[in-house]
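Visitor: turn this into a structure:
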Amino acid sequence: MLAPREVTLGNILRQLIAQTPKLPTTLKGLTALIRTKPQRQRSIGLLLEELAAQQPEHIAVRYESITYSYGELNQRANQLAHYLSSQQVRSGDAVGIMLENRPETLIAVLATVKLGAIAAMMNTSQRGEVLLHSINLVTPKLMICGEEVLEHMSTVESQLPVHLATQLYYWRDHGHADKPAHYQDIETLMMQQPDNNPATTRQVKMHQPCYYIFTSGTTGLPKASVMSHYRWHKSMAGMGLASMKLTKHDTLFVSLPLYHNNALTVSLAAVLGAGGCIAIARKFSVRRFWDDARRHQATAFCYIGELCRYLLNHPPQDNDRDHNIRVIVGNGLRPDIWMAFKQRFGIDHINEFYGASECNLVFTNAFNLDKTAGVCPLPYRVVAFDIDADAPKRGDDGYMSRVDRGETGLLITAVNDKQPFEGYTDAKATEKKLLRDVFQPGDCWFNTGDLVIDQGFRHIAFADRTGDTFRWKGENVATTEVESILMEFPGVEHAVVYGVEVPHCDGRAGMASLTLKGDDSAFNWGSLTRHLKEKLPAYAIPVFIRLRPQEQVTGTFKYRKVELKEEAYHLDKVDGGVHWLAAKADSYRPLTSSDEQQLEQGSVAL
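Guide: Now for the predicted structure:
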């Protein structure tokens, strides 16, 4: 079942009554949210220092068999902050941080922000041109690299900015390897520093940047989005306290990479806001996930949608509900698996939210409703969108118009002093995301690039990315809906849907790339065809399907569609062949060179 078109007042009232016992935590979050002001002298580092003073022995971090108390975490961050300061790292400078998930990553981040500097969170899967591009985007004062990424760094070292030649730092990983000659041992150097709180921390204001978070790069080279202490604190108050309702007794398990906002902003903010514990896994593992959650006695975890699908696809176990998880937080959980996931694993609250790295507001499922990205009290609109033009529609008067409740449109968010858009490090990229003169002369709105369903009562449900939705036979095709139907079919593990151009045809024909659970040769194409015809309108059924042993994904499980769209159905570009469905055909069949030639000539009906 897809996302419900409307949220009702009755749904909300029932959940409000059920949440009455947690009202004090909610009020604490709302109070903190009201007190969050851009010019206030308040920061992530200051919050850590306060927690270290209030509860120094309370466990702040769990990793494998290692624990850090709040006192210890603050002391290590202080030592590194003092060393970075000795290397002339100042407020506004960027510090490149490239480590996999481990406590040292958090220490590096916290030390950096204590100075008013900016933690540039490098994607640990990047190498070569993409990694060099990311480094050059933020021009870091120095780089802190884990032993585990040195091979990736070796692909760019000869092309790094000159000043970084003497500012490369190495953080040992389990003591397995010797320090490379051109790196300095950051751990040895920091341990020689005092562990008192640096004076700089109290000078940092909320409006200052704290992180650079890189976009996933699914449609090209990554951009560096800016995260401020202000937005981080809003996430802490609004999501961690008011919506998730965490307390100091909670442990939030993080298996997403710490360079992802769901881990570094949403999860870390929720934990520090409550004075709780963050438990981190080196990497996500389907096989170890629940065992790790149990070992750390986690009561919450963060996700992105595909993580939940991987867990759901894993064979059921007798102990699937043997855990302490009561709330999960993340985005991208598809409606087609929402209830199945919730029921199989016994999750009380799926705190789905909407908010890209660069977005200036967040929707959060504070009322614990099903199949919604949640509610947002800040100014936004869902406006009519022209799929063919790939742009919002404007009327004869030049202005945009809102869609009705239950309809799908483009989500845009107001940009003003109270709701600033922090954008990217690239000013041109920032300006491209802004829409002007939308409802009146001079107004400014952020274009999220996302199509959503206006569910009413200030709730939305994600529908599709604007670049992914396409038109075929005069109708709009939402790729997420088709992907969900494909993955309902037995034997299909992953499905990626996109539109491809076919000569002599208007719009784009649907194409799917599938990864199967079993042997490709045993796949029943006739049954798949019948399944799709039963579940989808004719225009939404993919015309072409290719099989791949695995889908290309980013480090945060987002599908890469750029190459798929370029390769399309062309047999000279696609490994493993293509199946296609001609008009009125009963089943998909292999595409031959003769078929492709007829498609190019426009002599085949689709």
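
Visitor: make it CA atoms for all contacts and neighbour counts henceforth
Guide: Noted.

Visitor: can you show me the strands along the stretch 401-550 of the chain?
Guide: 408-414, 434-436, 444-456, 459-465, 470-472, 475-477, 492-500, 509-516, 544-547 (DSSP state E, counting those that start in this stretch).

Visitor: to check against the first, give me the structure of this:
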Amino acid sequence: RGVCQRRRAPGKERSQLEREALGFREGGTGMFASGWNQTVPTEEAGSMAALLLLPLLLLLPLLLLLKLPLWPQLRWLPADLAFALRALRCKRALRARALAAAAADPESPEGGCSLAWRLAELARQRPAHTFLIHGSRRFSYSEAERESNRAARAFLRALGWDGGPGGSDSGAGSAGEGERAAPGAGDAAAGSGAGLTGGNGAARGGGAAALLAPGATVALLLPAGPDFLWLWFGLAKAGLRTAFVPTALRRGPLLHCLRSCGARALVLAPEFLESLEPDLPALRGMGLHLWAAGPGTHPAGISDLMAEVSAEVDGPVPGYLSSPQSITDTCLYIFTSGTTGLPKAARISHLKILQCQGFYQLCGVHQEDVIYLALPLYHMSGSLLGVVGCLGIGATVVLKSKFSAGQFWEDCQQHRVTVFQYIGELCRYLVNQPLSKAEHGHKVRLAVGSGLRPDTWERFVRRFGPLQVLETYGLTEGNVATINYTGQQGAVGRASWLYKLIFPFSLIRYDVTIGEPIRDPRGHCVATSPGEPGLLVAPVSQQSPFLGYAGGPELAQGKLLKDVFRPGDVFFNTGDLLVCDDQGFLRFHDRTGDTFRWKGENVATTEVAEVFEALDFLQEVNVYGVTVPGHEGRAGMAALVLRPPHSLDLMQLYTHVSENLPPYARPRFLRLQESLATTETFKQQKVRMAEEGFDPSTLSDPLYVLDQAAGAYLPLTPTRYSALLAGDLRI
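Guide: Reported below is the predicted structural model:
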């Protein structure tokens, strides 16, 4: 599906996209009505909500008098209604943008993919407004548009683009003297009129072979910074797919990622060249074209891409080059974190890019806000929610290449930050910092993110407030998301009827021993009751798709459940267990693979970790299950990091654990570490830790074992380890 094919019959193509944007009836509710998994059109949802709300409001006085069990949920009705209305407004705004793009001239930048037309729109509407702050450098929206245009033209030149009819370089941009003649420009008017050739990848003029084929995938191995954004946006405008490669990957995992997404070129940071030197022969052997994103002494065959970009003109790029044939076409690959094996390349569609433009609007962020982003851009939270979400509202983003807890509040003061996006343990790092003057008098009013544990939540707000924490839940490859718009501490969202009307999902009973949902005699899944952990699933449809991963279909095995509530239905399996309480609040319980069984009981690692974290001498805790010879199931083990300057108090720890956890949930082993093993996105490495086990002869960290007879945690010496294996030490 080349760029030349996208340009054929613009009128026909626009008609198809416009039908999708309008939500044509044949296919359901259209790309917009699906938005964030909506199953009914926006206007119908609003009317239905109003009709259902009216009788409830009339019955409200009676419910208050009778104190019926329904009241715990109804007390949150105003907040539920306010968020539902915000979501509907967001959908309408995005739908209007999609309709405008579908009706735009294919030759104009507004006729391109969602990233291209949104950038062009902001450059026109807010040209001087600051989009990006990186260190001492600032870029306005008009500058972002021009820089990405240069990048797009450099990639188009690698494709052998001749400018095409009506889109030649001669009339575009403002570079003037710096303009270079496109290959084959003399033949632009000849031939079939397509801007690019087909599958053979040769430029029209001169016979020079193009470096890339239309629709190829280009991988970025770059730190967070302006160049990352300009190249990503440029690839999108050129109709090429981008793959975000985690920057720590080398050797086998790196080659695996590049192969799995079918990359044909790799752009790498010059500072990574030394560590990548052993990989260069394998990369060349894969046939990859290698670019360095900056000057320097590069090995043979690696050219400076940014020099090529700077030599290009910065004029608009025709929209037809990036306009997708379908809104569900893959435009991006983001790799999973690899906590349970090698990373998988999740397919990201144009639809998801469009949906993420509404993220910050759903969170109540405005275009005059300043957003602090210190997350890796190869992660969905950094790129799609952080950057694309910022584009969605036209705000300013302060981008940091690396998070620094010691520098955070000074940065917030300097740039007048109002919104902070977090992930995983960033808030924990902040509350563990010494007191500083910069943490007072800041402008931060909202922290948005995921993975904030309840104990850290309370400490964070008490120390740095007043500010609101908005916890969210979602998966890179998933089709469901939740937002805790009420700010209820410890919750990741709400399961109100209004929310599920717009973003449908269900919690179903799950058997952790066999790793499968529990089904009734008819073969259907069973919904959970309030307070009962359940597997989070969401319906899959044309409007709420699961695109899977690049590679074989076996990679998505287990991600789709069939015949969940009725024959033939299909649901996405998140792999996460959540609990819905009697007020409708959703709380994360555990990953299905992390919950383990011991002594015939299920043990949730998150619940055990929360008990440990209540001890003031512990800073971080990672709970997981380990296999013990001669025992069924897995015994609990906790990796601990002490909070300076405290020492480990084994007596207090044992007393606390005994008082707050049932016998089966008490970890049998402890491992004291200087720091916890995490991924680059701050997710704890449970699988690796479980594989390392508890053998004192192979681990250098201090180890402890729960001695039931002594009623204490004791050092796990080689003698005790041998006694345990022999069955003489009862655990």
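
Visitor: save the strands of the stretch 401-550 of structure 1 as a markdown table, and put in distance to residue 109 of structure 1 and mean neighbour count too.
Guide: Below are the strands of the stretch 401-550 of structure 1 laid out as a markdown table (distance: least, CA to CA, whole Å; neighbours: other CA atoms under 10 Å):
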| stretch | distance to residue 109 of structure 1 | mean neighbour count |
| --- | --- | --- |
| strand 408-414 | 29 | 25 |
| strand 434-436 | 30 | 16 |
| strand 444-456 | 27 | 22 |
| strand 459-465 | 31 | 24 |
| strand 470-472 | 40 | 21 |
| strand 475-477 | 42 | 19 |
| strand 492-500 | 34 | 23 |
| strand 509-516 | 37 | 24 |
| strand 544-547 | 41 | 22 |
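
Visitor: nearest to residue 309 of structure 1, of these?
Guide: The minimum distance between residue 309 of structure 1 and these falls on strand 492-500, with 9.1 Å, by CA to CA.

Visitor: hmm, who's touching that closest one?
Guide: 313, 468-470, 479-480, 482-484, 486-487, 508-517, 542, 551, 559, 561, 565, 568-569 (CA atoms under 8 Å, 6 or more residues apart in numbering).

Visitor: try stretch 88-97 of structure 2
Guide: With CA under 8 Å, 6+ apart, stretch 88-97 of structure 2 has contacts from 21-22, 32-33, 35, 42, 46, 354-355, 357-358, 361-362.

Visitor: can you tell me which of those is nearest residue 331 of structure 2?
Guide: Nearest to residue 331 of structure 2 out of those is residue 354 (CA to CA; 11.6 Å).

Visitor: pretty sure the closest one contacts residue 117?
Guide: No. In this structure residue 354 of structure 2 lies outside contact range of residue 117 using CA atoms under 8 Å: 10.8 Å.

Visitor: out of these two, which sits in the more crowded spot?
Guide: Applying other CA atoms under 10 Å to residue 354 of structure 2 and residue 117 shows that residue 354 carries more neighbours, namely 27 against 24.

Visitor: helix or strand: which one has the aligned residue in structure 1 for the more buried one?
Guide: Aligning on TM-score structural alignment places residue 354 of structure 2 opposite residue 233 in structure 1. Using DSSP states H and E, residue 233 of structure 1 sits within helix 229-235.

Visitor: check the mean deviation of that helix from structure 2.
Guide: With mean CA distance after the TM-score superposition for structure 1, helix 229-235 of structure 1 departs from structure 2 by a mean of 1.8 Å once superposed.

Visitor: whereabouts in structure 2 does the helix or strand following that helix align?
Guide: Following helix 229-235 of structure 1 in sequence order, the next helix or strand is strand 251-254 (DSSP H and E). Taken onto structure 2 by TM-score structural alignment, strand 251-254 of structure 1 occupies residues 370-373 there.

Visitor: residue ranges of the helices in the stretch 201-350 of structure 2, please?
Guide: In the stretch 201-350 of structure 2, the segments counted as helices under DSSP state H, counting those that start in this stretch are 226-237, 251-260, 273-276, 280-285, 305-310, 350-356.

Visitor: using a markdown table, lay out those helices together with distance to residue 712 of structure 2.
Guide: Converted to a markdown table, the helices of the stretch 201-350 of structure 2 look like this (distance: least, CA to CA, whole Å):
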| stretch | distance to residue 712 of structure 2 |
| --- | --- |
| helix 226-237 | 53 |
| helix 251-260 | 42 |
| helix 273-276 | 47 |
| helix 280-285 | 53 |
| helix 305-310 | 62 |
| helix 350-356 | 51 |
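
Visitor: what residues does the residue mapped onto residue 502 of structure 1 from structure 2 make contact with?
Guide: Residue correspondence to structure 2 (TM-score structural alignment): residue 502 of structure 1 is matched to residue 628. For residue 628 of structure 2, the contact set (CA under 8 Å, 6+ apart) comprises 634-635.

Visitor: if I look at residue 628 of structure 2, how far off is residue 316 of structure 2?
Guide: Separation of residue 628 of structure 2 from residue 316 of structure 2 (CA to CA, to the nearest Å): 64 Å.

Visitor: who wins on neighbours among the contacts of stretch 88-97 of structure 2?
Guide: residue 35 (30 neighbours).

Visitor: show me what that one aligns to in structure 1.
Guide: Per TM-score structural alignment, there is no equivalent position to residue 35 of structure 2 in structure 1.

Visitor: over to residue 661 of structure 2?
Guide: Match for residue 661 of structure 2 (TM-score structural alignment): residue 536.

Visitor: contacts only, for its match.
Guide: If a contact means CA under 8 Å, 6+ apart, then residue 536 of structure 1 has 482, 485 as its contacts.
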